[in-house]
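J.: with the input below, show me the fold.
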Amino acid sequence: MRIITRLADLREETVRLRHHGTLALVPTMGALHEGHLTLVREARAAAASVVVSIFVNPRQFGPNEDLDAYPRQLERDAQALQGEGVTVLWAPEPGEVYPPGYATNISVAGVSSGLCGGDRPGHFDGVATVVCKLFNQVRPDMAFFGEKDWQQLAVIRRMARDLDLTFPPVEAIHGVAIVREADGLAMSSRNAYLSPVQRTAAAALPRAMREAISALQSGSPAAEALAGMRSRLAAAGFDPVDYAELRDGESLQEVERPGPATRLFVAARIGTTRLIDNMAVGARQ
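T.: The predicted structure follows:
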């Protein structure tokens, strides 16, 4: 595996790799866990070469968010990626991605509204901007993202469609199912922030979501099922619950009653850690 930190070197290497077959990109912010490595394995199975990016993107963090505290462990991450057979680790410094005088921002309307877009103003502008830059830097044939950040995936697909991106084409932007811990908690780099007591309590999040989905499938009104879930989360120590909503899985429009494509979206804080999750409502989890 080659570790590259300069854009000129990356472009030279990706030109060479394309002569040997298809190229996949897995964008990450590092602090890799099994969820990330699952994306890498999907990419390895689909493409001749895999580029994994590790870049803690400052433009997607708000002024009071955890940019400085976000876990950084490049050496450990590089070892894990080496073991997975990754071809290139793209690990630029911020100045390489946003050089002096940088002044461009990408904003995606519609699917970025509400949910995390409502709680974190400007977050998805930062996501869309950096992912577009990564697509242009690597020019992959395909890209892989985790479905835990479902709204992020929708924003990226909308951006690719609207900007007529061909590296990768929108149909080659793949979502990969959420990888969960044994107790059901979705894997996340931010889980490392949790104390042992908080980590035990955090298992209430997926459990409360499954209970709400079971209630919905049994015919309970959405407002009643969501209120019950909020109460269970509060009892487990989550404060506040930033949102708990039913939305269409493709358009991300809020819905009042579940349909075949409906998903349950939740964001809640335990201590200082904000956890997000989503589940399909149409099928039992």
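
J.: CA only for contacts and neighbour counts going forward, please
T.: Will do.

J.: where do the strands sit along the stretch 101-250 of the chain?
T.: In the stretch 101-250 of the chain, the segments counted as strands under DSSP state E, counting those that start in this stretch are 142-146, 173-176, 241-248.

J.: nearest to Arg76, of those strands?
T.: With distances scored as CA to CA, the stretch of the strands of the stretch 101-250 of the chain nearest to Arg76 is strand 142-146 (20.7 Å).

J.: ok, and what's touching that closest one?
T.: The contact list for strand 142-146 (CA atoms under 8 Å, 6 or more residues apart in numbering) reads 23-27, 35-36, 39-40, 42-43, 153, 167-169, 172-178.

J.: buried ones only from those, please, as a PyMOL command.
T.: If you want just the buried ones from these in PyMOL, going by 16 or more other CA atoms under 10 Å, the selection is:
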select buried, resi 23+24+25+26+27+35+36+39+40+42+43+153+167+168+169+172+173+174+175+176+178
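
J.: before we compare anything, build this one as well:
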Amino acid sequence: MRVLKDIEALHSWRRDKQELGFVPTMGALHDGHLQLIKKATQSVDCVLVSIFVNPTQFDQQQDLETYPQSLKEDLALLTDAGVDAVFVPHEHHIYPQGHRFDICENELSRLFCGAHRKGHFTGVLTVVMKLFQLVRPDFAYFGEKDYQQLQLIKAMVRDFFLPVKIIACPTVRNQDGLALSSRNRRLSPEELNLAPMFYQTLIDDDDIESKISRLQALGFRVDYLQVYEDHLLAAVYLGDVRLIDNVPLNKST
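T.: This next block holds a predicted model:
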């Protein structure tokens, strides 16, 4: 597996590659990421993963500073997963002139997570656009756990006529139902025991107000719990850790 640390190395490696699958990540890899990578390696001959903790999508400096990072362990997992190369740029590679230009979406990005995390999706879309321009993938793989993000990236690809096919992969969960997330590492043992009730409440046969009341009674702080098209979207805090999830409406009320 090649470790590509700058844009020149990426371009040199990419030059003779034909069909390419791409999995962008912020590291702290877990089984959810590995399922994306497995889907990619089963579909195309060559797979690139990126690890870049993107500062522009964090609305709170503390969240950025405490975001888990485990590059050595991540590289070992990627080697075992059969990845061809990993791109690990520094911030100055991705933002060589600072943050002068942004990709903004003016409708969906202002709802749900966007209403509670100012500038978050502008940061996400901007860095994904930059990575797509650098990597030039044929396929890119994203998890359905970040459902709002997934819809925004699909829309950006359509609206900017980008030659990449977005492959959506199902949310990966623990046996107790908790959606896998790098942020789960920051939960205390007590919070980890409680966290599965987030998903369980979403799929229980209650109306939305009852779900919110139940989550609050359990000790969650609810950011939002709302219907979007055919999904129920939700974000909560457990302690100082923010968790998001979604379920199809046929699994909830």
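
J.: could you dump the strands of the stretch 101-250 of the first structure to CSV with distance to Phe265 of the first structure?
T.: Putting the strands of the stretch 101-250 of the first structure into CSV (distance: least, CA to CA, whole Å) gives the following:
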stretch, distance to Phe265 of the first structure
strand 142-146, 15
strand 173-176, 16
strand 241-248, 5
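
J.: which of the ones you listed is buried the deepest?
T.: strand 142-146 (a mean of 24; mean count of other CA atoms under 10 Å).

J.: report the aligned residue range of the second structure for that strand.
T.: Under TM-score structural alignment, strand 142-146 of the first structure corresponds to residues 139-143 of the second structure.

J.: Val236 of the second structure reaches Leu218, doesn't it?
T.: No: counting by CA atoms under 8 Å, Val236 of the second structure does not reach Leu218; the two are 11.6 Å apart.

J.: which one's more surrounded, the two?
T.: Counted by other CA atoms under 10 Å, Val236 of the second structure and Leu218 do not tie: Val236 has more neighbours, with 23 against 14.

J.: checking the more buried one next. Helix, strand or coil?
T.: Following DSSP: H, G, I helix; E, B strand; the rest coil, Val236 of the second structure is assigned to strand.

J.: what lines up with it in the first structure?
T.: That one, Val236 of the second structure, aligns with Ala268 by TM-score structural alignment.

J.: now for the closest residue to that match other than its chain neighbours: which residues touch it?
T.: Sequence neighbours aside, Val241 is the residue nearest to Ala268 of the first structure in space, at 4.1 Å (criterion: CA to CA, 6 or more residues apart in numbering). Neighbouring residues of Val241 of the first structure by CA under 8 Å, 6+ apart: 230, 233-234, 266-269.

J.: nearest to Ala69 of the first structure, out of those residues: which one, please.
T.: Among the contacts of Val241 of the first structure, and counting by CA to CA, the member closest to Ala69 of the first structure is Arg269, at 16.5 Å.

J.: how much space between the closest one and Asp125 of the first structure?
T.: According to CA to CA, to the nearest Å, Arg269 of the first structure stands 23 Å off from Asp125 of the first structure.

J.: cool, and Ala45 of the first structure?
T.: Taking CA to CA, one finds Ala45 of the first structure at 31 Å from Asp125 of the first structure.

J.: more neighbours: those two, which one.
T.: Asp125 (20 against 11).

J.: now which residue in the second structure aligns to that one?
T.: Checking TM-score structural alignment: Asp125 of the first structure goes with Thr122.

J.: show the contacting residues for the nearest residue to its match once chain neighbours are set aside.
T.: The shortest distance from Thr122 of the second structure to any non-neighbouring residue, by CA to CA, 6+ apart, is to Cys104 (5.1 Å). For Cys104 of the second structure, the contacting residues are 121-122, 125-126, by CA under 8 Å, 6+ apart.
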